[in-house]
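**Student:** Give me a model of this one.
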Amino acid sequence: MRRTLMAAATATLVALLPNTAQATPSYPDPRPLTGQEIIHDPTVMRLKSGGYVAYSTGGIIGTRLSDDGTHWDDAGNAFAEPPSWWYEYNDTGDPWAPDLTYRAGRYWLYYAVSSWGTNHSAIGVATSRTGLPGTWTDHGKVFTSETTDHWNAIDPSIIQADGKLWMSFGSYWTGIRMVELNPETGKAKQNATVHHLATRPDAPYAVEGPEIVKHGRHYYLFASYDACCQGVNSTYKIRVGRSTSIKGPYIDSTGKPMLEGGGDLVLEGHGRYVGTGGQSTFRDKGQDWLAYHYYDAEDEGTPKLGLNKLNWSKNGWPHVA
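**Tutor:** Below you'll find the model as predicted:
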């Protein structure tokens, strides 16, 4: 009885105290994976033929294949050789941050080519009937940016909304932008308006890697904030805002616009899983999933694939599970 009374008194005291300890978020670990887990900026999809594919930064768009979404095998590269035009943007023909979608009976693979620290950049597109590596036909540039622009044409992400095809993109250089695409060619419409969706208040405007998802009556803009690509020193984290219009404004749950630095925290580093970001989403058997990379603090900061279920609260906000 004495222990019961003490426990009850303690519980009452905790309830009366400010909710400081409980304010610190905790995150579930990613799904346990086996095989080839090393990856960066993953885009994941279950193919119509069965099995899963993940494309990523590294190689000539590195590829991983899986029968069950748990064990992953290295499957080489999307392309045997870099298309010649890639060399306009870097000396090695190195592509970044692919995005995989399916529409009109074909798989569409968008990607970026650039060099570190410049916005002389381009987004390209390729198509395939199967979505498998080695089957892609490149169609050239979709949209470009130059050093005179206030945006950076990398990190593409595609969504269909209101009968139109849209591409969000952006990295630093005042943040996340969006343009309308021609659904026939998959490329930016001529003289397309460049919409502004998200930024940070101060230079270097550390927000990139957008992904827009429709859920219910809202569009949700996920983005990676802070520093990528520094191993265990990375501070990458994933934030989100939402809007009833594809064009925004996107706001977080407190009402702060993403154009003013807002964004609810969805996932950040915890334990061995450092610098979570470079995210994408996919849907499989009625379940939404969040794919991302993290830097493994127990493996010298090696970038690896993270997969978590993406669930939705009653008031419509996403959270990892």
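**Student:** Please count neighbours and contacts with C-alpha atoms only from this point.
**Tutor:** Will do.
**Student:** Next, count neighbours for the nearest residue to Trp166 once chain neighbours are set aside.
**Tutor:** Spatially, and ignoring its direct neighbours in sequence, Trp166 is nearest to Glu180 (4.5 Å; C-alpha to C-alpha, 6 or more residues apart in numbering). When counting by other C-alpha atoms under 10 Å, one arrives at 23 neighbours for Glu180.
**Student:** Here is a second sequence; please produce its structure as well for comparison:
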Amino acid sequence: MQRKRLTVAALAAAFLLLAPSTATAADYPAPQPVTGDTVIHDPTMIRLRDGSYVAYSTHGRLEARVSKDRKHWERAAADAFAEPPAWWYEYNDTADPWAPEITYRAGRYWLYYAVSSWGSNHSAIGLATSASGRPGTWTDHGKVFASERGDAWNAIDPYVVEDGGRLWMAFGSYWTGIRMIKLDRRTGLADPSDTTVRHLATRPDLPYAVEAPTLVKHGAYWYLFNSYDACCSGLTATYKIKVGRSTNIEGPYTDSSGKAMLEGGGDLVLATHGRYIGPGGQSVMRDRGRDVLVHHYYDGQDEGTPKLGLNTLTWEGGWPVVS
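**Tutor:** Below you'll find the predicted structure:
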């Protein structure tokens, strides 16, 4: 999603049709206090086996920040990668990766990420693994899945989850919205025996401004969180997070009124409030028995600089609420 903050003026003009959230400061709680280097975009976070935390994000070679307590953050001495894999240049002239997602499975850490360029769906999602999950320790395994200009989807913003022994990757940005494919559990790459590209969410209106899927299992339901509207324009960002749910990971997903997410449905989870403008680019981390919504927002008291946002998710009446 870093592609969007490269052309702020153009983006703001292009998305004037997208109405900003009408939420006020009283509607949502402030993010949890964090200090140190918290300037970040599209964050993914995990608690490592030694109890410390690492967050990876868009830009650089996947920027890395570390923390002992999830409160004070320092920029790591290295990014995820020391050098960009050669195949990145096929999709981005500057080898600038976006929107990583970190998981732990089968005794190692798995880092999915995207490489693309602004306004194009000539895009690819890559995979790297590490025994420790720490910056500078990742081995790249190449492309997981790619999209081309003739496709109806955009292979960026990956999110990977397991369900009943099956491994899935949701992805998507604009074009026709959120898609999902099955992965091979052994390799973590696209499953060659199942090439179906499932459709989870979209909008009925151009430019189909929905992206950055996150899938969370709670109780009997799978919950699909997406970011909607205009990212990456600082003080004029209209980003917001919405959610729907389904008893089947493959959908259909609906909101609390029963409206399908394939028809533009979705309950608002978090939107602009006070100084916290355009929250989105989210992931969800399970930490010490609680779900934590990890996102960025644009700081209205710091010229729209993107900052790290952390909010605990509670569950009320079967739906997530930020707290």
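**Student:** before we move on, back to that, next one: the residue nearest to Trp166 of the first structure from Val207 of the first structure, what distance?
**Tutor:** Shown here: Glu180 of the first structure relative to Val207 of the first structure, a distance of 21 Å by C-alpha to C-alpha, to the nearest Å.
**Student:** about what we covered before: you'd agree the residue nearest to Trp166 of the first structure is in a strand?
**Tutor:** Yes - counting by DSSP: H, G, I helix; E, B strand; the rest coil, Glu180 of the first structure is located in a strand.
**Student:** That one pairs with which position in the second structure?
**Tutor:** Using TM-score structural alignment, the equivalent of Glu180 of the first structure in the second structure is Lys182.
**Student:** repeat for His40 of the first structure
**Tutor:** That one, His40 of the first structure, aligns with His41 by TM-score structural alignment.
**Student:** now the strands for the stretch 51-200 of the second structure?
**Tutor:** Using DSSP state E, counting those that start in this stretch, the strands found in the stretch 51-200 of the second structure span residues 53-57, 63-67, 72-75, 97-105, 108-115, 123-130, 139-147, 159-163, 166-171, 178-183, 198-201.
**Student:** circling back: the residue nearest to Trp166 of the first structure and Ala188 touch, don't they?
**Tutor:** Yes - in this structure, Glu180 of the first structure is within contact of Ala188 by C-alpha atoms under 8 Å, at 5.9 Å.
**Student:** Would you mind listing the residues in contact with the residue nearest to Trp166 of the first structure?
**Tutor:** By C-alpha atoms under 8 Å, 6 or more residues apart in numbering, the residues touching Glu180 of the first structure are Lys164, Leu165, Trp166, Met167, Ala188, Lys189, Ala192, Thr193.
**Student:** From Ser26 of the first structure, how far out is it?
**Tutor:** The gap separating Glu180 of the first structure from Ser26 of the first structure is 37 Å, by C-alpha to C-alpha.
**Student:** Same question for Ala97 of the first structure.
**Tutor:** Ala97 of the first structure sits 28 Å away from Ser26 of the first structure, taking C-alpha to C-alpha as the criterion.
**Student:** Which one's more surrounded, these two?
**Tutor:** Neighbours per residue (other C-alpha under 10 Å) separate Ala97 of the first structure from Ser26, with Ala97 holding more: 26 against 11.
**Student:** residues contacting the more buried one?
**Tutor:** Applying C-alpha under 8 Å, 6+ apart to Ala97 of the first structure gives the contacts His40, Asp41, Pro42, Ser56, Thr57, Tyr111, Ala112, Ile154, Asp155, Pro156, Gly209, Gly278.
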